[in-house]
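Q: no sequence on this one, just coordinates:
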């Protein structure tokens, strides 16, 4: 009788070929070639257009840096939640709540002089208050499904997905109702926030803001230190890998879940607040129609690609931001080549999907050795 078994063991010794930078570059190049072959065989796109578009994506680094920073912040928020087995798929809603908190402070709160013409506090304090309230609302939005989970054992995933749409609806209600702008030329949206309430543009890098760069670094380093050098981080890891050991050590599993939900939501809300203050400057109507950039959803991919390792958040964010930007650009090259009924957007995702599959499989084989054992 023949017995076939699959033996999976964790690797501890790795070669230079198995290092993360090599995997990153190898995956990008392999995915690039494979996806071009698929597109060429399907619609006959010439290689010059394809590789020129890819080159243009790489050299327009300022646009990549903008999305990289937000994906780093949100990817970190989601990753710390995943550490504690809190599956935060609601970062999109928390991001929107952060935007709502920010615009309230700088436009409608007693601190703001937007309506009266006189700010009660300095611009720096006003912006800080807006960012903190945005973070607080994001934390609250994450805490609601967290509390439901710890007290009723109901999964947070469907609740969070539902709350994302509630956040969209709340934003649209405020935008079309009490917060509707007076100077919007007939469009349904809020007024623009004042110049003094906006984040600071970095000279020469007009798509970047000093505050966003600082926030990305502080969030990434802080969460890394919390997870690797504090008791709270140890609790998060135990909750995600061995909750029985957490209980045996005398810690309350519910309190740890609430903590990880609050921290994760606060960071996501902070990102939304900074997006509004630094880039959007107003709330649009129908915000759920891609007007958030879907950063909250895209960042789930960043956290997943990092394999819950904070050190790999930035490389993962680089991959995702580059692929997303390339996907948008390649759509222009595909126009006129596709048969009726097939969207250019669908074809643009071939490169993204191929590269991510290669990257994921390579990362898995880097971490684990897989052998097929046949016994007679």
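A: Good, I have the coordinates. Since the structure is predicted, the reported quantities are computational estimates derived from the model, not experimental observations.
Q: please count neighbours and contacts with C-alpha atoms only from this point.
A: Fine.
Q: which parts of the stretch 151-300 of the chain are strands?
A: 201-202, 205-209 (DSSP state E, counting those that start in this stretch).
Q: structure two is appended below for comparative analysis:
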């Protein structure tokens, strides 16, 4: 009997305490770890793609059986040079001659992340309310169009001009979000279909506006508006050496506001209740239609603010490509951030870094910029398939999933 006790005590001695084991298991089952490992898996697979795209590796493969070490060295050099170039392009350029050159990459990352934060916050609100809003792209365009017109056509005092221009951007996006919201609430029209169609309407409306004298830059045949006045532009936070503007601070404040709205306010509780179970929310006396319209309108306003980051921050002139692909990338940002404000901000910074690293990857590592797009796509793939990530890294399934499976 004592021998069995000794064996048990010996076995238990090699294990961490029960509290520690419970904590480790909770971490292993968490969705946050899945998100981190999804990014890690994407970078690992991206490394293999970098090896395949490297001319040096291709050359070394030609005499692999004669000198195999050359192939492995070329592969390592290709991956290390590519990811170091991405680091220098997105975080810190340690090869820069001056401090300004060294520090500029992180500011570019934050600048690129600003519209993604705005749009991702709006889409995340929709996801938590059970609405899959695909219209951030069009809402950005309409917001940028109205903000641009106020910026270059109106003559107002400096601070007031910026406030009015930003408000115009938010109102434009809110209008473009209100339309699918009211259609969903009143007719049951699916928000995915409506928002996708409104993206095309917004793009064509923007192109039409740029062909008119009111939006056409004088003396230019290009579809481009006059530059917004300095009084309507976001001030630069760190001076003329960097592009980081006040819109980034506004985006962080918007994240705090969305957190308070969704987690601490009555309206946020209604939005989340409608997303969890609209029938139960209706039975409890909540007006589901007003909640749907409200979420879509607020989401549109946030996407319009993303347009303000472009037109009043970095671009300063309205063009057909003012929204870029930010509206669509924001879908991934919201999913990667689990539709939570803090997660959305962190995911936006990650994607902003990938955007900022693209030119460095192309110029310094001599690799196609498409590698960055592939890494982004892989992140989307792994985020959309958590069981695949858990299988690859041998993570336990969450307890609630086991109950459902059982």
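A: Sure, I can see it. These numbers were taken from a predicted model, which means no experiment stands behind them.
Q: report the TM-score for the pair.
A: For this chain pair, the superposition-based TM-score is 0.81 by TM-score structural alignment, normalised by the length of the first structure; 343 aligned residues with a CA RMSD of 3.1 Å.
Q: picking that back up, as JSON lines, the strands of the stretch 151-300 of the first structure with distance to residue 80 of the first structure would be great.
A: Shown next, in JSON lines, are the strands of the stretch 151-300 of the first structure (distance: least, CA to CA, whole Å):
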{"stretch": "strand 201-202", "distance to residue 80 of the first structure": "29"}
{"stretch": "strand 205-209", "distance to residue 80 of the first structure": "25"}
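Q: out of the ones you listed, which one sits most buried?
A: strand 205-209 (a mean of 17; mean count of other CA atoms under 10 Å).
Q: and residue 32 of the second structure, how many neighbours does it have?
A: Residue 32 of the second structure has 15 neighbours, counted by other CA atoms under 10 Å.
Q: burial of residue 275 of the first structure, as a residue count?
A: 23.
Q: for the alignment partner in the second structure of it, give its distance to residue 288 of the second structure.
A: In the second structure, residue 275 of the first structure lines up with residue 310, judged by TM-score structural alignment. In this view, residue 310 of the second structure and residue 288 of the second structure are 34 Å apart by CA to CA, to the nearest Å.
Q: can you give me the helices in the stretch 251-400 of the second structure?
A: Ranges of helices within the stretch 251-400 of the second structure are 266-276, 278-283, 288-309, 326-336, 341-364, 370-384, 386-392, 399-405, based on DSSP state H, counting those that start in this stretch.
Q: contacting residues for residue 216 of the second structure?
A: Counting by CA atoms under 8 Å, 6 or more residues apart in numbering, residue 216 of the second structure makes contact with 210, 223, 224, 225, 226.
Q: now rank the residues you listed by neighbours and give me the top one.
A: Busiest of the contacts of residue 216 of the second structure [other CA under 10 Å] is residue 225, holding 26 neighbours.
Q: against residue 145 of the second structure, how distant is that one?
A: Distance, residue 225 of the second structure to residue 145 of the second structure, by CA to CA: 10 Å.
Q: what is in contact with the two at once?
A: residue 318.
Q: neighbours of the nearest residue to the match of residue 275 of the first structure once chain neighbours are set aside, how many?
A: Distances taken as CA to CA, 6 or more residues apart in numbering place residue 322 nearest to residue 310 of the second structure, at 6.8 Å, with adjacent residues excluded. The number of residues packed near residue 322 of the second structure is 21, by other CA under 10 Å.
Q: same deal with residue 154 of the second structure?
A: Using other CA under 10 Å, residue 154 of the second structure has 15 other residues around it.
Q: same question for residue 78 of the second structure.
A: Residue 78 of the second structure, neighbours per other CA under 10 Å, totals 25.
Q: the one 3 residues further on now?
A: Here the neighbour count serves as a burial measure; for residue 81 of the second structure (other CA under 10 Å) it reads 17.
Q: likewise residue 367 of the first structure?
A: Residues near residue 367 of the first structure, counting by other CA under 10 Å: 15.
Q: now do the contacts for it.
A: 10, 11, 12.
Q: can you tell me which of the residues you listed is nearest residue 37 of the first structure?
A: Taking CA to CA as the measure, residue 37 of the first structure lies nearest residue 11 of those, at 33.0 Å.
Q: ok, that closest one - contacts?
A: Going by CA under 8 Å, 6+ apart, the list of residues near residue 11 of the first structure reads 366, 367, 368, 369.
Q: let's see it at 10 Å
A: When contacts are counted by CA atoms under 10 Å, 6 or more residues apart in numbering, residue 11 of the first structure touches 365, 366, 367, 368, 369, 370.
Q: now do residue 237 of the first structure
A: Residue 237 of the first structure touches 80, 82, 83, 84, 85, 227, 228, 231, 243, 246, counting by CA under 10 Å, 6+ apart.
Q: and these, which are buried?
A: 80, 82, 83, 84, 85, 227, 243, 246 (16 or more other CA atoms under 10 Å).
Q: could you find the closest non-adjacent residue to the residue in the first structure that residue 347 of the second structure lines up against?
A: Taking TM-score structural alignment, residue 347 of the second structure has residue 316 as its aligned residue in the first structure. Nearest residue to residue 316 of the first structure in three dimensions, chain neighbours excluded: residue 302, at 5.3 Å (CA to CA, 6+ apart).
Q: give me the neighbour count for whatever residue of the second structure lines up with that neighbour.
A: Matched across to the second structure, residue 302 of the first structure falls on residue 333, judged by TM-score structural alignment. For residue 333 of the second structure, the neighbour count with other CA under 10 Å is 31.
Q: test my guess that residue 333 of the second structure contacts residue 114.
A: No. Here residue 333 of the second structure does not reach residue 114: they are 11.8 Å apart, not a contact under CA atoms under 10 Å.
Q: quick check: neighbours shared by the two?
A: 120, 326, 345, 348, 349.
Q: next up, the contacts around the second one.
A: In this structure, residue 326 of the second structure makes contact with 112-117, 119-120, 136-137, 140, 303, 306-307, 310, 333, judged by CA under 10 Å, 6+ apart.
Q: got it, and the first one?
A: Applying CA under 10 Å, 6+ apart, we find residue 120 of the second structure in contact with 114, 126, 136, 255, 299, 302-303, 306, 326-337, 339-341, 343-345, 347-348.
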